[in-house]
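>>> I would like the atomic coordinates for the input below:
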Amino acid sequence: MVGESDARPQRLIITEMVLENFKSYAGEQRVGPFHKCFSSVVGPNGSGKSNVIDAMLFVFGKRAKQLRLNKVSELIHNSAGRQGIEHAQVSVHFQEIIDTNDDEFEVVPGTNFVVSRTAHRSNKSDYFIDGRRSNFTEVTELLKGKGIDLDNNRFLILQGEVEQISMMKPKAQTEHETGLLEYLEDIIGTNRFIEPLADSAKRLETLGEARAGLVARLKIAEREREALEADKLAAEAWLDKEREACAAQRLLSHVLAHQAQMNVDKIQGNQASLEGKLAYEREKLGQYSAVLEEHEARYDAACKEHAGMAAALERANEEFKEYERKDIAYREELKHLKAKLAKTAERERRDAARLESTEAEAAAAEAEVPALLEAAAKLGAQLTREEARLEAALEGMAGEGETLRAKLRAARAELAPWEARGVAARAKRAEAASERELVRAMRDGASSALEAARDELEEALGRAAREREAAAELEAGAGGLRDRVSTAQRAVREAEQEAQRAERAAPSRGIYGRLGDLGAVDTRYDVAVSSAAPALDHWVVDSTATAQRCVELLRSRGLGVATFLILDRQAGLAAAAGAPPPATPESAPRLYDLVRCGDERMRPAFFFALRDTLVAADLDQAARIAYGPDPRWRRVVTLAGEVINEAGTLSGGGGRPKGGRIALGTAAPRAGAASSGQDAAAELAGAEKELGEAEGVSSRAAEALSRAEAELTAARAALASSESALPRARLDAEAAAARARDLRAALPGLERAVAERSGDEAALRRLDAAVAAADKELEEIARAGAGAAAEAARLERELEGLGGEPVRRLRGALAALQAEIEGKEGAAAKRTAAGAAARKLAAKLRPELERVRGEAEALRAKQEATKNEFKALDEAALEVLKGRNAAEAALAERAADLADLRAGFEAKNREVGVIRRVEQDILAEMEVQRVAAKDEAGKRRLWAARAAAADAEMAEKWGEAPAAPTPEELAAASTEDLQYRTTLLREEMERMSIDLTAIEAWRAKDAEYGVRAAELESATAQRDEVRRAHEDLRKQRLDGFMAGFNAVSLKLKEMYQMITLGGDAELELVDSLDPFSEGILFSVRPPKKSWKNIANLSGGEKTLSSLSLVFALHHYKPTPLYVMDEIDAALDFKNVSIVGHYIKERTKNAQFVIISLRNNMFELADRLVGIYKTDNATKSVAIDPGAFVVGATGPAPAVARPVLAA
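Alright, predicted model coming up:
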């Protein structure tokens, strides 16, 4: 609790709490506002006072079980009539203030905040800060930052918790209990050391056990080292002799290296002389080479010029081929123009003839009309005379005849208009019919031309398609022929291979083959394997019998000699061949392990040939391995083919490295199948028969080869023929395609011509209608004049009956004349109409004829232009042909010059070759000297390596690097004496029975002893360090606890004396040396009584004692607000007053919210918050007791902020 000082710092208070459907609070209920100092919550039992504290704990993040419930959803109000509420919410309103006096304060601006928590039916809850969604961590950090102790809950004393303090044991008996020691240490804060102390104690125990084990191992190592001392001394004596032998061997190596160096110096003198000769020859070679280069440059220039001329000839050939293709195209064009011009000329002739005939017909018709009219006039005059004669003959019958004639004249007058209309209608019909025939002829001509062009286009397209198909067939045939050639070539190769296989075929049953062919190595090791294993040329057979048969066969056929490797004799090597690869010096590979063998039966044979030979990168590495301490690896070969044999001699190297004795690659060859030795005799006996069969197979293979070669020749000939015919087919296809393009280009013009004649259909329909109208008009005229004609005919017949036979004859003559006149007049009308129709037809034919003539003229012009172009093309092609012939002649001439240049170049080249051979001879001699020098240098390096190895061995074994021998020592030393001394020392060493491993064992044990001692020292230091850290933690815990304990104990004494007015209380350590071993006793001496343990006090005394401790802890670690639930329940009136006044005094700088039913407690409060329950729902009202005036009349004054929730 904050101390009583005049300073009034800024502090946190709760202004009010808003509960919505929380436990017994239905709806939204406001509890408060709370006073800044002392607020008391009062109300009857069961009204919901403690729910105020539960609501506060709920907001502060306590779980449902800490609120005496099982689930969060049980916090939701659930009284009768209010079931089904989905959530409950509690909001606590905070603000920070600065006290101005006992009752007034100032709110620190911006410090108001509201912490809310909502519980849902789904047992989930949400946190909010000022309406913003938050979480438990943020809420607790916020409240802790404001000074509220949510870890130890010192601000809160629940109902019955005071009595629990009095019942605490000095120390918890189990980890789930809380004793007075744990209670105080939790508040003081030294419980943070408990877990680190436990961990350090556990680690200290572990390190102690480990150290004890190390002590035991150190003693064992010491005893084992002492047991090896005697063997070590014997081995060291042997090593002294070895040291002397190594020194003698070292000096011998230096002597031999010195001798090899002298030989190298001599060889180098010879090399210097040879280099002088070589320089002279090379100088001469340079002079001749310059001349040769000049000839070569001229020859190369001539070759380039020849190649350029050949390329020019090729281009000329290609250009001439292009002219040939154009020639074909022009010929096709001229052929097409000729055909088209012939058709156009035929149309021109036909149209001209038709125009001429039409014009002649019109002229003839027009010429006939006057004659016909004149004849009709003459006949009319004759008719008049005949009519006069008839009238004279009929004068006697004037009355009757006149009457009939009058009627006849009237009938004829009535008939005359119809006859005139008939003549005009017949003339119109004749004219329309003639014009119709002309239009139909012109339309059919344009359509025929279009159809003919379309037919020709279709035929051209078909021809082009056929030509393209033919070219494609030829090309496909060429591809097939190429495939045929490839197949024939492949057949030839296969036949050749079969023939070779047949030639190689020989009896091989029981014979696996040459050893080098039965395995493979990487290309890198070819020279090394071939140099180190001559046995790879041996032939592998299954048994001794097979080998003997093979030797007999070789002897009988005179085929020379061969070495056979009998496989069943190598059975003793199978175990070594199948063993895994051993560890080798410097990890050098073993030749045998590098061989990939396809048949595991061949493994012993390869082991026989290779054994334990190792491969080294160079001679230096080979010397280090071969002259090393392990005798197993005495034979070493380098990648260059230099071999150090088991006797120490060096072979190989020098000339060209040997290779090829074994197959190369990653795939292992398979051995041929061999039969067992039991039937080897029978197999060898059949070898002759198999050989004959092989010769037959070889003969058949030769025949197959001959047939394949013939097929290849035929295929090549067919391919050449196809390739020569293919260009012509392509040209024909191109020409047909060009003709089709021309026809396609001409179609639009013909279609336009047909379209232009589209009006002909309308004209034909019009003319057909005119003819039909004329026919209809004639029918109508015939029907209309039929009555008058019949009447006239009847009257004529009656008149003919008057006057007898003479009159009838006259009448017949008159009728004949009348008919003839009508015929002449009708013929004149028809000829007039025919002439008009012919004239109209001629007028239409003339422009058509002019168009056809224009088209023919255009075709002739195009034909002439094409002929000119064709002529120019021929002239250009002739020039190209001349150029090609000239290029061929120049190429032939240049080829002759090139031959002369080549002859001169080859002559000079032969001279340079002679000089180069001399140079090569010198180089060969120099190579011999170089090889000799290399051999001597190799020996020098070898012995120098041995000497260096001896130096290194002595330095390694005896810790000293001996000085190199002087030239005088080398000259005075005898190799025989040194070899004898070395041999003698080696024999003495062999007679000694020692165990060299004893030295290493002793050293190992000594090293182990040192390691064990170091480990023990390290473990001891580590244990001491952990022990110091553990003691530091214990001291920190003890010092911190005792400081807090003494402060709390002193304040407890003061609090208890103040509350009880004379009593005494004290916290005592059960074990004064270790407060954490037995815990703490809470001893109390009530006023006027003796000292007692708190557990032996009465209920009220326990409460007072516990409250004294609580108040003392508040002094030790104050908090801004305190909430207490019925802490005065067990106190009497007097003690309640004492506690109440104490709390009243302490609320000046802190906020207290106390739930109490004791009037002498809550009457001291600055504000009362009443809690009551109606209708199964809790409600609250807040009043300020100081606002009521005792004994006043009239209405009560208003409280500071009364809140009444109904």
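
>>> from here on, just use CA atoms for contacts and neighbour counts.
Will do.

>>> how far does the longest helix seen in the chain sit from the chain's center?
The longest helix of the chain (DSSP state H) is helix 229-393. With Cα atoms, centre = their mean, to the nearest Å as the basis, helix 229-393 stands 42 Å off its chain's centre.

>>> what does stretch 418-436 give?
94 Å.

>>> check which helices and strands the longest helix of the chain is in contact with.
helix 687-756, helix 804-958, helix 967-972, helix 975-991, helix 997-1060 (3 or more Cα pairs under 8 Å, 6 or more residues apart in numbering; DSSP states H and E).

>>> here is a second sequence; please produce its structure as well for comparison:
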Amino acid sequence: MTACRLYTPLPPTFRLVPELELALLLRPPKGLSKKFPKPKENGNSMPPAGRAPQQLSDESEEEEEEGGRRIAGVYIPPAPVPICSTECVGPRLIISKIVNENFKSYAGRQVLGHFHKNFTSIIGPNGSGKSNVIDSMLFVFGYRANKIRSKKLSVLIHKSENHQNIRSATVAVHFVRINDLPGDDYEIIPNSEFVISRTVFNDNTSYYCVDGKRVQFREVAQILRTHGIDLIHNRFLILQVWIENLKYLPQNIPRLFDLIRLQDERMKPAFYFALRNTLVANDLNQARSVAYGATRYRVVTLEGEIIEIEGTMSGGGREKRTGRMGRSATVTTDENPAEIAAMESRLEELGGRLAQTRDRIRNREDTVSTLTRDTQKWKVELSSASNLIKLSKFKLHNLPFRPPPSELKTYTLEELSQFNENELEIASINCHDILKKMKPNLSAINDFNEKDAIYKTKCEELDDVTNRRNEVRQGFEEVRKARLSEFMEGFHIISYKLKEMYQTITLGGDAEFELVDSLDPFVEGVSFSVRPPRKSWKNISNLSGGEKTLSSLALVFALHYYKPSPLYVMDEIDAALDFKNVSIVGNYIKERTKNAQFIVISLRSNMFELANHLVGIYKTNNCTKSCSIIPEKYARMAEAQIERGRSV
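Predicted structure coming up:
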């Protein structure tokens, strides 16, 4: 789970776009963002779990914020205001405690906390259940089972020798808003406590509750977002995997299937069926960084350790178990005549069915072809009719002017005597015959008027659509320019703060965060180079493990400076650091916790010794339990005993 995903290839640059844009809080238009389905199982509302949801509610339920805009029916919220500070003024939200009930290694009801308003460290031996604290939060925050190191949700239900047939598990996170007072004191804002919980059953269904009332997940996310905890961009949860992903911006890790060379190429599909996209890493650290990234992979190391997609790991030991990896493998097959005959018979049967299917396909293709020809014919006729209408309209507008007939001439008797009556009668009959043969369409004028009205209506519709298109095009251009402007503003702030952060935690180093293509920053990504103290400039890919971790933490702190969160949860971010650098990072966190809550999982003494509260995690009878102590209280008790000893 990461706030940004980092893509290959790394040297000489790595890509943080558009994920860096997310970290900069430039949210995409909500109407254009991907909507996740809201399936329901057993009547319980199921969240779009497995990844932080990108859309928390339907458009009809969203309230338009001041400064937002709507383009072609798509609502675009205003750009978030960057905080650019580590100071927090006014009330803030903290986690007071977490209650796990039959969740993973926690049997029965186990309370984690109370957590201090500033700095709490979670400590305990390996395998005791420290990481399950993170998993419990991921569970409540809507993540799918494979993101919580499990195959399915029902696996999250506790099962041990003394606790069998448990049907459900529940995690409840208790929140409260406080006002800081001098020292460790604070006052709770009245009626600000609320509890968000999620319950899972052994049939893999689950539901959410807020203060005991069932709700949909989008309501949970909306409540947390109003208090500054953004599940979309995830600025508050910093896992070791996050740091590892930055350290190993990625690397050229091959697939095991691509390394296999076979004498019988026909066996390749069988090998791919077994291996799929299994990757080969150099060591376990590299394997973890790849396996637990935003996209899960099955990874095997050169020493034989295997990390499955669901997160389980097998192998290890003192001796390397290379097997046939790296050596030529010969594939042979044992032929059984009876099986071959049966397979050939089956093949003939399938061939017959395939032929029938192809015949049906050809018949459908003929039908489609006929319909296509008819459609083309109708289109031609329609086009001809349209042209005829246009031509008729043109002819109607260009009819020659005919003067009105003159008055009938009056003949005298002498003039009439000159005409032959029989000739006149024959001429009249001929005129009538000509008129009968002409058969004029007297309804043509009405038809023309109808077609002309339709034509004018279509012209008006075309003008309306054209105007709307121009408006949308102009709005899109404005949004594109605003996106670029806001991104560059945030990028420059983060770049400047990154330099400052790296200098602080390395005691004199330097860092550069630059765009590869300044004209189009959303295409080529960024280049991250650092200069450790008393060393030359290097790309992050060429640094040692500890230097990569420090560089990654500097970037993390710079991103969180741009938009801080009221609380942070960190999982063993100091694992690759030496004693000196752990102290530097720990003291920076200690300084930062004056106005924010930090919950840090750590095994390093010079990190957790700085904490205000310690939450110890331990196991008894395959069940995880916890206890909470206040180091300062015991330190004062120890000093008092020393003073009494001296006085005696």
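
>>> let me see the TM-score of these two.
The TM-score (TM-score structural alignment, normalised by the length of structure 2) is 0.55; 416 aligned residues with a Cα RMSD of 4.8 Å.

>>> circling back: can I get the helices and strands packed on helix 229-393 of structure 1 in TSV including mean neighbour count?
Shown next, in TSV, are these (neighbours: other Cα atoms under 10 Å):
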stretch	mean neighbour count
helix 687-756	17
helix 804-958	17
helix 967-972	12
helix 975-991	14
helix 997-1060	17
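
>>> now residue 135 of structure 1. Nearest residue, chain neighbours left out?
residue 127 (5.2 Å; Cα to Cα, 6 or more residues apart in numbering).

>>> can you check residue 572 of structure 2 too?
residue 602 (4.9 Å).

>>> show me what that neighbour aligns to in structure 1.
Aligning on TM-score structural alignment places residue 602 of structure 2 opposite residue 1156 in structure 1.

>>> top strand in structure 2 by residue count?
strand 168-180 (DSSP state E).

>>> the helix or strand following that strand packs against which elements?
Downstream of strand 168-180 of structure 2, the first helix or strand assigned by DSSP states H and E is strand 186-188. Strand 186-188 of structure 2 is packed against strand 168-180, with contacts defined by 3+ Cα pairs under 8 Å, 6+ apart.

>>> check which residues of the strand it packs on are buried.
By neighbour count on 16 or more other Cα atoms under 10 Å, the buried set for strand 168-180 of structure 2 is 168, 169, 170, 171, 172, 173, 174, 175, 176, 177, 178, 180.

>>> switch those over to TSV; also include distance to residue 640 of structure 2.
Below are those laid out as TSV (distance: Cα to Cα, whole Å):
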residue	distance to residue 640 of structure 2
168	48
169	44
170	43
171	40
172	39
173	37
174	35
175	35
176	34
177	35
178	32
180	29
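
>>> hang on, the earlier thing: tell me the contacts of the match of residue 602 of structure 2?
The contact partners of residue 1156 of structure 1, by Cα atoms under 8 Å, 6 or more residues apart in numbering, come to 40, 41, 42, 1125, 1126, 1127, 1128, 1129, 1162.

>>> distance of the residue nearest to residue 135 of structure 1 from residue 297 of structure 1?
For residue 127 of structure 1, the distance to residue 297 of structure 1 (Cα to Cα, to the nearest Å) stands at 99 Å.

>>> can you list the buried residues in stretch 231-248 of structure 2?
Quick answer for stretch 231-248 of structure 2 (16+ other Cα under 10 Å): 231-248.

>>> just the terminal-to-terminal distance for it.
25 Å.

>>> translate residue 42 of structure 1 into the numbering of structure 2.
Match for residue 42 of structure 1 (TM-score structural alignment): residue 123.

>>> what's the neighbour count on the closest residue to that match other than its chain neighbours?
Distances taken as Cα to Cα, 6+ apart put residue 616 closest to residue 123 of structure 2, at 5.1 Å, once the chain neighbours are dropped. Neighbour count of residue 616 of structure 2, defined by other Cα atoms under 10 Å: 19.

>>> need the counterpart of residue 616 of structure 2 in structure 1.
Aligned partner of residue 616 of structure 2 by TM-score structural alignment: residue 1170.

>>> fine by me, we can end here.
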